[in-house]
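A.B. asks: coordinates only, sequence not included:
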C-alpha cells in the first residue's frame, strides 16, 4: 500500500514538473510541505493562504505545488526529495520537526533553495530559516485573558516544549498577571501540532479544572468546539483563534485571535528568487512586518480592554514596547531581566524556563 502511494506521488510530481514548461516559458516552481491538512483551520491553512497569495502576486510566472499531512520524520524527507526531483526551484518546509529532513535533502540538491519554518539549523548555503514572533501576539491575548477570567484560571494547550512554545506561555502569563495578579496558568502538553481528539481532551480537562479562558499552540479548532459545547451547557469559557482567525467560533467562545500571515514573507522570498536578489537568511518577523496579526476582538470583550489591547498592538508594531521587558524573574527565583532591560533574540530563542508565578515543570 505504501509503495503504491509513493509511486503515485512520484508520478504526480513528474506530471507537475512537465506542466511548468507547457506554455513555452520556464516558470518558477514553488513547493510547500505541510504537517497538517490545509483544511485544519489553523497553522497549515494559514501557510496555504500564503501559497495562494504567491499565485495571486505572480500569476503565470509561478507554479505552486504542495503536499499536506506529512508526518515529521522519514516521510518528510521522502516528500521533499520527490518535490525536488519534480523540478521545484524553492521548497518551504513548514513545521519545526522538518528541520533535519530539510537540511538532509538540501545537501543533495544544492541548486534548490530550501526554507524551513520555525527552525534554526542552516547547515548548507541553500537553507534559510524563517519564523514569526508569536510571543508578541501572546502578550495581547494574555492581557485580554487576564481581564476576562472570573475563575482566575487561564489555560494553555501546548504542543512541544521548544523555545517558541515556551516564549508564548511566558508572554501570555506575564501580561495576564499584570492586569490580574491572582491569575493562575494551567498548562497541558499535548505533544502534537495537530490532533483534534487530543486537543479537545486537553480543553475539556481544563474546563473541568475551572479554567474559563483557553489559549493554544496547537493547530485544530477542537478546543474552540469543546468550549462552545461547554457554553451550550451553561458554561462561560472563552478561547482565542490560533494561527488563523477561527472566526466561525465568534463572537463567543472565540473572542480574538492570533493570525500568522505568511503572505508577505512568501511573496518577498519568491520575488527575490525570481529577480536574482535572493540570499540565505534567518528571518524573524512579527507585528511590524505584518506577519503576526490580532484578529477581530469581539464585543464580548469590554471596550476598555479592547482599547488597551489595540494600544499594545500599536506599541509593539512601532517598536515602543517589547513583551519581554524587565523586571522579569524566572520560576526558580533568579533574575531573567532587570528593570527596563529588554530580552535579546538569543535569550528568547534559547528560552527553556517558566517565569515566576507559573507552577509545574517543563517536560524534557
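C.D. replies: On my side now, so go ahead. Keep in mind that this is a model prediction, so the values were computed, not measured. Numbering: from 1, shown residues only.

A.B. asks: contacts and neighbour counts: CA atoms only from here.
C.D. replies: Noted.

A.B. asks: Check the gap between the residue nearest to residue 136 when sequence neighbours are not counted and residue 25 for me.
C.D. replies: Closest residue in space to residue 136, ignoring its immediate chain neighbours: residue 323 at 6.3 Å, by CA to CA, 6 or more residues apart in numbering. With distances taken as CA to CA, to the nearest Å, residue 323 is found 48 Å from residue 25.

A.B. asks: Of those two, which one has the most company?
C.D. replies: The neighbour count for residue 323 versus residue 25, taken as other CA atoms under 10 Å, is higher for residue 323 (21 against 10).

A.B. asks: Show the contacting residues for that one.
C.D. replies: Contacts for residue 323 were tallied using CA atoms under 8 Å, 6 or more residues apart in numbering; they are 135, 136, 139, 171, 316.

A.B. asks: let's see 10 Å
C.D. replies: Contacts here follow CA atoms under 10 Å, 6 or more residues apart in numbering; on that basis residue 323 touches 135-140, 170-172, 174-175, 312, 315-316, 342-343.

A.B. asks: so where do the helices sit in the chain?
C.D. replies: Chain-ordered helices for the chain, with DSSP state H as the definition, fall at 2-19, 43-58, 74-85, 99-108, 134-148, 163-179, 196-208, 222-232, 263-275, 303-317, 345-349.

A.B. asks: tell me the most buried of the ones you listed?
C.D. replies: Highest mean neighbour count among the helices of the chain (mean count of other CA atoms under 10 Å): helix 134-148, with a mean of 26.

A.B. asks: Who are the packing partners of that one?
C.D. replies: strand 153-158, helix 163-179, strand 213-216, strand 238-243, strand 254-260, strand 292-294, helix 303-317 (3 or more CA pairs under 10 Å, 6 or more residues apart in numbering; DSSP states H and E).

A.B. asks: Let's see that with 8 Å instead.
C.D. replies: helix 163-179, strand 254-260, strand 292-294, helix 303-317 (3 or more CA pairs under 8 Å, 6 or more residues apart in numbering; DSSP states H and E).

A.B. asks: Identify the residues contacting the first one?
C.D. replies: Helix 163-179 is contacted from outside by 118, 134-136, 138-147, 156, 158-159, 183, 185, 217, 323-324, 348-355, 358, using CA under 8 Å, 6+ apart.

A.B. asks: Quick check: which of the helices and strands packed on helix 134-148 is nearest to residue 364?
C.D. replies: helix 163-179 (12.0 Å; CA to CA).

A.B. asks: Comparison target, given below:
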C-alpha cells in the first residue's frame, strides 16, 4: 500500500469512527418537545391544563426530554411563524393546542417532514401530523343534569367561544340533559368569539345574568365568568380546569381536561420510535375528561344522579347523543335508540330541538 492509499484509508476510517460517535451522541440527546398555547399558562383554564400535561411529561421521562412552550399565540399567521421557529429550534414533536392553529400546522408540517406535529381538536392529518381531542360533550351531559336540577328560573346560560362543532356539541349535550330532568328549562347562548379574553367573557356573563339565568356554563378559558357569577349569586361550572378558587359556589363542579395521559403516551411512542399519525378522541372512560368535585352546594341526590350518569358514560353503557333527538327545525336527527356516529358529531352544525337561539353561520 502506498502512502497516499494508507492516508486515504486512515482518513476514511477516522471519519467513519467520528460519524459513529456523532450518531451515537445524537441518539443519546434528549427528545425536544414543543407546545404552543392560544392563551397564557396562567389562565387557570384550557392552556393551564395543557401545561400541566407538559409538566407531567417532564416528570415521567426526566432527562430523556426537554420541553418548551410559547403562550398567548393568536390563531392565524403568527401561529405559523411560531411553529416554524419551534421546528427550526430542533423540536422533534410539536403539540399545537387550539382549533384555530389547524391550517398553520398543516403548512408547517409539510415543510418539516421529519418533525412530528399533533393538533388538538382539529381534523386534518398527514403522515407527520396527528390529531387529538376530548369528548367534552360527555362532561356537558353531566353538568347539564346538575344545571337542570338546580335552576329556579328555568334559564341556563352558556358562553360559547366560536360556533364550531366542538362547542355546538357541548351546548346541545348540556341542553338535552338539563331538559331530561327539567322539561321547562331554556338555554340562553351568548357568543364571545374568543377563547381567552377576560373582558369579553365578563361581558358575555353579564348579558346572560341580565337575561335572567341563574346557572351558567362556559366554553371559554378565563375565570372572569366565575367572578361575575359570584357577584350575582348564581351557579357556575369550571371549564377545562377545576377553577377551584370559586368553590363551593358559584363553581359547584367542573369539567377538567386531563391531557397528561395522552401526552405521556405519545412521547413514549416517540422515544420508542413507534409514533404514527392517528386521530384520537378520548373521554370520561379514558380519564381525559374528568368531573371535578361536586360541592355541598348541590343536594346529595342530585350529586348521586350526576355521578351515576358519568359512570354510565365512562363505561360505555350510555352515549349522550342517543335518540330520539330532533334538529332545531323539528326534523329527525337520531331515531329512537340510535346513537350519533363520530363523523356526524365532528361536523355538527345545528342546534337540537328546543333551543330557540339562532346559531351563527
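C.D. replies: Everything's here; your move. Everything numeric in this text was worked out from a predicted model, so none of it was measured.

A.B. asks: How alike are these chains, TM-score-wise?
C.D. replies: Comparing the two superposed chains by TM-score structural alignment, normalised by the length of structure 2, the resulting TM-score equals 0.92, with 338 aligned residues with a CA RMSD of 1.3 Å.

A.B. asks: rewinding a little: now render the helices and strands packed on helix 134-148 of structure 1 as JSON lines, adding distance to residue 274 of structure 1.
C.D. replies: Compiled in JSON lines, those are given as follows (distance: least, CA to CA, whole Å):
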{"stretch": "helix 163-179", "distance to residue 274 of structure 1": "31"}
{"stretch": "strand 254-260", "distance to residue 274 of structure 1": "24"}
{"stretch": "strand 292-294", "distance to residue 274 of structure 1": "26"}
{"stretch": "helix 303-317", "distance to residue 274 of structure 1": "29"}
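
A.B. asks: between the contacts of residue 323 of structure 1, which is nearest residue 240 of structure 1?
C.D. replies: For those, the residue nearest residue 240 of structure 1 by CA to CA is residue 138; the value is 10.0 Å.

A.B. asks: Quick one: map the closest one onto structure 2.
C.D. replies: Using TM-score structural alignment, the equivalent of residue 138 of structure 1 in structure 2 is residue 140.

A.B. asks: Please tell me how far the closest residue to that match other than its chain neighbours sits from residue 333 of structure 2.
C.D. replies: If the residues on either side of it in the chain are set aside, residue 140 of structure 2 comes closest to residue 174, at 4.9 Å by CA to CA, 6+ apart. Distance, residue 174 of structure 2 to residue 333 of structure 2, by CA to CA: 17 Å.

A.B. asks: Same question for residue 270 of structure 2.
C.D. replies: To residue 333 of structure 2, residue 270 of structure 2 is 41 Å away according to CA to CA.

A.B. asks: matching residues in structure 1 for stretch 95-112 of structure 2?
C.D. replies: Residues 92-109 of structure 1 are where stretch 95-112 of structure 2 aligns, with TM-score structural alignment as the criterion.

A.B. asks: Can you check the distance spanned by the matching stretch, start to finish?
C.D. replies: 14 Å.

A.B. asks: Show residues contacting it.
C.D. replies: For stretch 92-109 of structure 1, the external contacting residues (CA under 8 Å, 6+ apart) are 30-35, 44, 47, 72-74, 76-77, 80-81, 84, 112-124, 126-127.

A.B. asks: try 7 Å
C.D. replies: Outside of stretch 92-109 of structure 1, the residues within contact range by CA atoms under 7 Å, 6 or more residues apart in numbering are 31-35, 72, 76-77, 80-81, 114-119, 121, 123-124, 126-127.

A.B. asks: repeat for stretch 189-205 of structure 2
C.D. replies: For stretch 189-205 of structure 2, contacts defined as CA under 7 Å, 6+ apart pick out 39, 157-162, 220-222, 224-225, 228, 357.

A.B. asks: now do 8 Å
C.D. replies: 38-39, 43, 157-163, 207-208, 216, 219-225, 228-229, 357.

A.B. asks: Tell me the residue in structure 1 aligned with residue 324 of structure 2.
C.D. replies: Match for residue 324 of structure 2 (TM-score structural alignment): residue 327.

A.B. asks: Name the nearest residue to its match, ignoring sequence neighbours.
C.D. replies: Spatial nearest neighbour of residue 327 of structure 1, chain neighbours left out: residue 339 (4.2 Å); criterion: CA to CA, 6+ apart.

A.B. asks: What lines up with that neighbour in structure 2?
C.D. replies: When structure 2 is aligned by TM-score structural alignment, the residue opposite residue 339 of structure 1 is residue 336.

A.B. asks: Tell me if I'm right that its match and residue 324 touch.
C.D. replies: Yes - Residue 336 of structure 2 sits in contact with residue 324 when judged by CA atoms under 8 Å, with a separation of 4.1 Å.

A.B. asks: Residue 361 of structure 1 maps to what in structure 2?
C.D. replies: Using TM-score structural alignment, the equivalent of residue 361 of structure 1 in structure 2 is residue 358.

A.B. asks: separation between that match and residue 29 of structure 2?
C.D. replies: When residue 358 of structure 2 is compared with residue 29 of structure 2 (using CA to CA), they lie 54 Å apart.

A.B. asks: Of these two, give the one with the bigger neighbour count.
C.D. replies: For residue 358 of structure 2 versus residue 29, neighbours defined as other CA under 10 Å are more numerous around residue 29 (13 against 10).
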